[in-house]
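1. Build me a model:
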Amino acid sequence: MVVETIETIPVFQTAFARYAVAALLMLPFMFTRPSLFQMSSPSRYLVRTIAGFGGIALMFAAIQVIPLASATAIGFTSPIFAMVFFLFSCFKSRCRNYDGLRPSCPSSNGLRQMAV
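-> Below is the predicted model:
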């Protein structure tokens, strides 16, 4: 029933509605505790927001084309691809530390912990 409803609504309208509801739910927290929502780098946050909106829009577009279970299963594989891309980006560097990961990689400690 949900898939039939999503197929009739345009993809960007569905993604916008999802973000609008989330923004309305976060609004009370933004006014009561504004220090929690301060950004250190607005340009990075803008890129992250655009990428997140694109990901949500592509997920709704995928649901319109392939079955919901397949789209969800493909979405669950994204952490695997993120780790693979992280490894390729860190191993291409010539500046390596003792275990092969760049010290400048922000999540190299997390990857080391996952490997142990």
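2. C-alpha from now on. contacts and neighbour counts both.
-> Fine.
3. Roughly how far does the residue nearest the centre of the chain sit from E4?
-> Centroid-nearest residue in the chain, with Cα atoms, centre = their mean: G52, separated by 5.2 Å. To E4, G52 is 24 Å away according to Cα to Cα, to the nearest Å.
4. host element of the residue nearest to the centre of the chain?
-> helix 42-65 (DSSP states H and E).
5. Now do that helix: everything it contacts.
-> Helix 42-65 is contacted by residues V3, I6, E7, V11, F12, T14, A15, M39, A71, G75 when judged by Cα atoms under 8 Å, 6 or more residues apart in numbering.
6. Following up with a second sequence; could you model it the same way so I can compare the two?
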Amino acid sequence: MNIVFNTSMWQQVWEETPTTKNRLQCPLLLKSPVIALLISSPTVRLNDWSLGAYVQREVFTGLVVGGLPDARLDGSKKLYLNKLQVFTYSVKCEYSLVASCFVYGSGVRLFAWEYTGVIN
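-> Have a look, this model is predicted:
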């Protein structure tokens, strides 16, 4: 995968404030196999490797097994607090992001950007 990173090649697709320790779902379907994620807090002061959330891709499979048509694709990705992280995926498809947050409350924000540039 060959990617040229440039600030104009990112589109913010999600911003949310986790209010409780629960599951959050991005309201948009994404297509890019490259995304950037950040969970930030100006008030939570934890060490540099503090886990803020787990993030997974969720896809509509068309299969209904156990009454649910959606499936998780790939394993969970760890999202560390106050660390901008770029994730790449090998399987290209439309997907939604699902986050299980461990930090929440005042000042905590979850952000996602989709890469819109050319990928070779």
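7. Do you know the score for how well these two fit?
-> Overlay of the two chains. TM-score (TM-score structural alignment, normalised by the length of the first structure): 0.22; 42 aligned residues with a Cα RMSD of 4.2 Å.
8. tell me how far the helix holding G52 of the first structure is from the chain's mean position?
-> Computed by Cα atoms, centre = their mean, to the nearest Å, the chain-centroid distance of helix 42-65 of the first structure equals 8 Å.
9. what angle sits between the helix or strand that comes right after that helix and helix 42-65?
-> Remark: after helix 42-65 of the first structure, the chain's next helix or strand is helix 68-76, criterion DSSP H and E. Counting by axes from the mean of the first three to the mean of the last three Cα atoms, to 10 degrees, helix 68-76 of the first structure lies at 150 degrees to helix 42-65.
10. Flag every buried residue along the following helix or strand past helix 68-76 of the first structure.
-> On the C-terminal side of helix 68-76 of the first structure, the nearest following helix or strand under DSSP H and E is helix 78-91. Buried residues in helix 78-91 of the first structure, defined by neighbour count with 16 or more other Cα atoms under 10 Å: F86, L87, C90.
11. List the residues that contact the first one.
-> Residues in contact with F86 of the first structure, defined by Cα under 8 Å, 6+ apart, are absent; none qualify.
12. how far away is F60 of the first structure from R112 of the first structure?
-> Counting by Cα to Cα - F60 of the first structure and R112 of the first structure are separated by 34 Å.
13. Could you check which of those two is surrounded by more residues?
-> Between F60 of the first structure and R112, counting by other Cα atoms under 10 Å, F60 is the more crowded of the two (22 against 11).
14. where does M26 of the first structure sit relative to Y19 of the first structure, distance-wise?
-> Going from M26 of the first structure to Y19 of the first structure by Cα to Cα gives 10 Å.
15. tell me, what's touching those two both at once?
-> Common neighbours of M26 of the first structure and Y19 (Cα under 8 Å, 6+ apart) do not exist.
16. would TSV of the contacts of helix 42-65 of the first structure with secondary structure and neighbour count be doable?
-> Converted to TSV, those look like this (DSSP: H, G, I helix; E, B strand; the rest coil; neighbours: other Cα atoms under 10 Å):
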residue	secondary structure	neighbour count
V3	helix	12
I6	helix	15
E7	helix	14
V11	helix	20
F12	helix	16
T14	helix	16
A15	helix	19
M39	coil	10
A71	helix	18
G75	helix	12
